[in-house]
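**Q** give me the fold of what follows.
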Amino acid sequence: MRDYKWLNEYCLNRFGSAAALESILPQPSSPEELRAISDDRYLSVLSLRIFRAGLKHSLVDAKWPAFEEVFFGFDPEKVVLMGAERLESLMQDARIIRHLGKLKSVPRNAQFILDVRQEKGSFGALIADWPITDIVGLWKFLAKQGSQLGGLSAPRFLRMVGKDTFIPSDDMVAALKAQKIIDKPPTSQKDRVAVQAAFNQWHAESGRPLCQLSVMLAHTVNH
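**A** Model (predicted):
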């Protein structure tokens, strides 16, 4: 495994300057900003991520105002009361994407958010306080407790709300393979722990957020 010094120098050579490199790197939200996001907004983004999976994002985004309307602004206390009959009726609404499995995930995730609120005070508190040194643990928690949050949905949702995370995209997986950290996409907990350890080392060496390290690493793959 290469150290951060190599990663930084590689990216500086590729982009030509520190300013050019910084311009393409994401900036995570602070814990205070994450805590300030309301539960209805977390449910909206969570649902948006689920509906985007496997579909053109612009198509889903264009329909999202209609989703906001039919799901009561994603107020979890209202959404959780939506029964099977109500969800079946939404299958006749041409303004939204009519995928029953994904529609059913919305009230289930509303209940998930309410359960977290009861324990933590808000869903934002859970997201804000989870240590980035175990971000794969948060992926696992979201996938296990939430609905339709397996695969890359949990890390992509976290990136969407601003929580610092790496995302095992195809390029990042190729880069991790090149550095002999993993030999296949990190779907097992063992491989995810190995990737987390590598990112923790780069983070300790650089002070950079995981999301920036993730993008830098992906750019070490030649196209």
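**Q** every contact and neighbour count from this point should use C-alpha atoms.
**A** Will do.
**Q** tell me the SS of the nearest residue to residue 90 once chain neighbours are set aside?
**A** Closest residue to residue 90 apart from its sequence neighbours, by CA to CA, 6 or more residues apart in numbering: residue 98 at 7.2 Å. State at residue 98, reduced to three classes by DSSP: H, G, I helix; E, B strand; the rest coil: coil.
**Q** and the gap between residue 98 and residue 28?
**A** Going from residue 98 to residue 28 by CA to CA, to the nearest Å gives 33 Å.
**Q** check residue 147 too.
**A** Relative to residue 28, and taking CA to CA, residue 147 is found at 25 Å.
**Q** so which strand or helix has residue 172?
**A** Under the criterion DSSP states H and E, the helix or strand holding residue 172 is helix 170-178.
**Q** helices or strands up against that helix?
**A** helix 210-218 (3 or more CA pairs under 8 Å, 6 or more residues apart in numbering; DSSP states H and E).
**Q** contacts for the helix it packs on next, please.
**A** The contact list for helix 210-218, computed with CA atoms under 8 Å, 6 or more residues apart in numbering, reads 7-8, 11, 25-28, 132, 159, 164-167, 169, 171-175, 199, 202-203.
**Q** now the angle between helix 170-178 and it, please.
**A** Angle of helix 210-218 versus helix 170-178, following axes from the mean of the first three to the mean of the last three CA atoms, to 10 degrees, is 70 degrees.
**Q** where does the residue of the chain most remote from its centre sit: helix, strand or coil?
**A** Distance from the C-alpha centroid of the chain peaks at residue 85, with 30.5 Å (CA atoms, centre = their mean). With three-state DSSP as the basis, residue 85 sits in helix.
**Q** same check on residue 180?
**A** coil.
**Q** number of nearby residues for it?
**A** By the criterion of other CA atoms under 10 Å, residue 180 has 11 neighbours.
**Q** what is the neighbour count of residue 123?
**A** Other residues near residue 123 come to 25 when the count uses other CA under 10 Å.
**Q** want to put them side by side, so please do this one too:
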Amino acid sequence: MKKFQWLYEHALQHKGESLESLLPSPMSNSALASIDDDFIFSTLTRRVFRAGLKHSLVDSKWPAFEKALYGFSPYKVALMNDDQLENLMQNDQIIRHWGKLKATRLNAVMMLEIAEKHGSCAQWIADWPEDDIVGLWSELKKNGSHLGGNSGAYFLRMIGKDTFVLTDDVVAALKAQGVVDKRPTGKKDLLAVQEAFNEWHAESQRPLCHISRLLSFTVGW
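**A** This is a model prediction of the structure:
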């Protein structure tokens, strides 16, 4: 596995002076903890509906989703019964996907349970250590719905939590670095990826999202 400096220099050769401007900016954990859980729930639901669809299509319908789902109040959505969910299937202003609509209610319940234990879902996410970010992915997948694959990581990226994302380019780079030999899905491979990112972070003091993006720039050219 190459040192961080090699990754950075290789990415710099690829992207030139614009490199730093292409790196995402994570939110501080104190700022993240102050976000309202209604916004967290809205963003989580948006990620669920974006999966497999054009993001612009989903985003264009979001005002209608907000109206149909009580302003994304986790408490109100968690109380929706099956008849209310089925009525949403007649609403042509939203994306009528039965599985994802049911997932929305399940995810509202998950958020309420987290908030009861930790004060808010935002606080729980903010407090989760970045050196075990794959553990947070696992918790979202285990306790939520439609949050497997990269959905959990993309959701975290959307709200500003520092995380890497296993895009095709990042996976290709991890293979090239000898960290994994296939797309990491099992616990052993994900822990190996986490350890690699932790090592690069220790060398550079860069956030995980920077390292992730820089890795993606080391392949495909």
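**Q** report the TM-score for the pair.
**A** The TM-score (TM-score structural alignment, normalised by the length of the second structure) is 0.98; 221 aligned residues with a CA RMSD of 0.7 Å.
**Q** map residue 36 of the first structure onto the second structure.
**A** The pairwise alignment with the second structure assigns residue 36 of the first structure to residue 34, based on TM-score structural alignment.
**Q** how about the helices in the second structure?
**A** Counting by DSSP state H, the segments of the second structure that form helices are 4-15, 29-33, 37-50, 55-60, 62-68, 74-78, 82-88, 98-118, 121-127, 133-143, 151-159, 168-176, 187-204, 208-216.
**Q** return the most buried member of those.
**A** Mean neighbours per residue, mean count of other CA atoms under 10 Å, is largest over those for helix 208-216, with a mean of 23.
**Q** now the angle from it to helix 151-159?
**A** Per the same axes, to 10 degrees, the angle that helix 208-216 of the second structure makes with helix 151-159 is 110 degrees.
**Q** helix 208-216 of the second structure vs the first structure, mean deviation?
**A** In the superposition with the first structure, the average deviation recorded for helix 208-216 of the second structure is 0.3 Å (mean CA distance after the TM-score superposition for the first structure).
**Q** chain center to that helix: distance?
**A** 14 Å (CA atoms, centre = their mean, to the nearest Å).
**Q** swap in stretch 144-159 of the first structure?
**A** Stretch 144-159 of the first structure has its C-alpha centroid displaced from the chain centroid by 6 Å (CA atoms, centre = their mean).
**Q** likewise for stretch 123-131 of the first structure?
**A** Using CA atoms, centre = their mean, the offset of stretch 123-131 of the first structure from its chain centre is 13 Å.
**Q** which residue in the second structure lines up with residue 190 of the first structure?
**A** Checking with TM-score structural alignment, residue 190 of the first structure has residue 188 as its match.
**Q** Provide the aligned range in the second structure for the helix holding residue 172 of the first structure.
**A** Counting by TM-score structural alignment, helix 170-178 of the first structure falls onto residues 168-176 of the second structure.
**Q** likewise stretch 51-64 of the first structure?
**A** So stretch 51-64 of the first structure sits over residues 49-62 in the second structure, by TM-score structural alignment.
**Q** distance between the ends of the matching stretch?
**A** For stretch 49-62 of the second structure, the first and last residues are 10 Å from each other (CA to CA).
**Q** how about stretch 145-155 of the second structure?
**A** Chord length of stretch 145-155 of the second structure, first to last residue, is 13 Å (CA to CA).
**Q** which residues in the first structure does that stretch match up with?
**A** Residue span in the first structure matched to stretch 145-155 of the second structure, by TM-score structural alignment: 147-157.
**Q** can you give the contact residues for that stretch?
**A** In contact with stretch 147-157 of the first structure (CA under 8 Å, 6+ apart) are residues 45-46, 49-50, 53, 102, 105, 108-109, 139, 142-143, 165-168, 187.
**Q** check stretch 165-185 of the first structure too.
**A** 1-2, 132, 135, 152, 155-156, 158-159, 186, 191, 194-195, 198, 209-211, 213-215, 217-221.
**Q** do that again at 6 Å, thanks
**A** 1, 155, 210-211, 214, 218, 221 (CA atoms under 6 Å, 6 or more residues apart in numbering).
**Q** trace residue 212 of the second structure over to the first structure, please.
**A** Counting by TM-score structural alignment, the partner of residue 212 of the second structure is residue 214.
**Q** now swap in residue 93 of the second structure and tell me
**A** Match for residue 93 of the second structure (TM-score structural alignment): residue 95.
**Q** what about that match, distance to residue 211 of the first structure?
**A** Remark: distance between residue 95 of the first structure and residue 211 of the first structure (CA to CA) = 34 Å.
**Q** so how far does the match of helix 170-178 of the first structure sit from its counterpart in the first structure?
**A** Following superposition, stretch 168-176 of the second structure is found to deviate from the first structure by 0.5 Å on average (mean CA distance after the TM-score superposition for the first structure).
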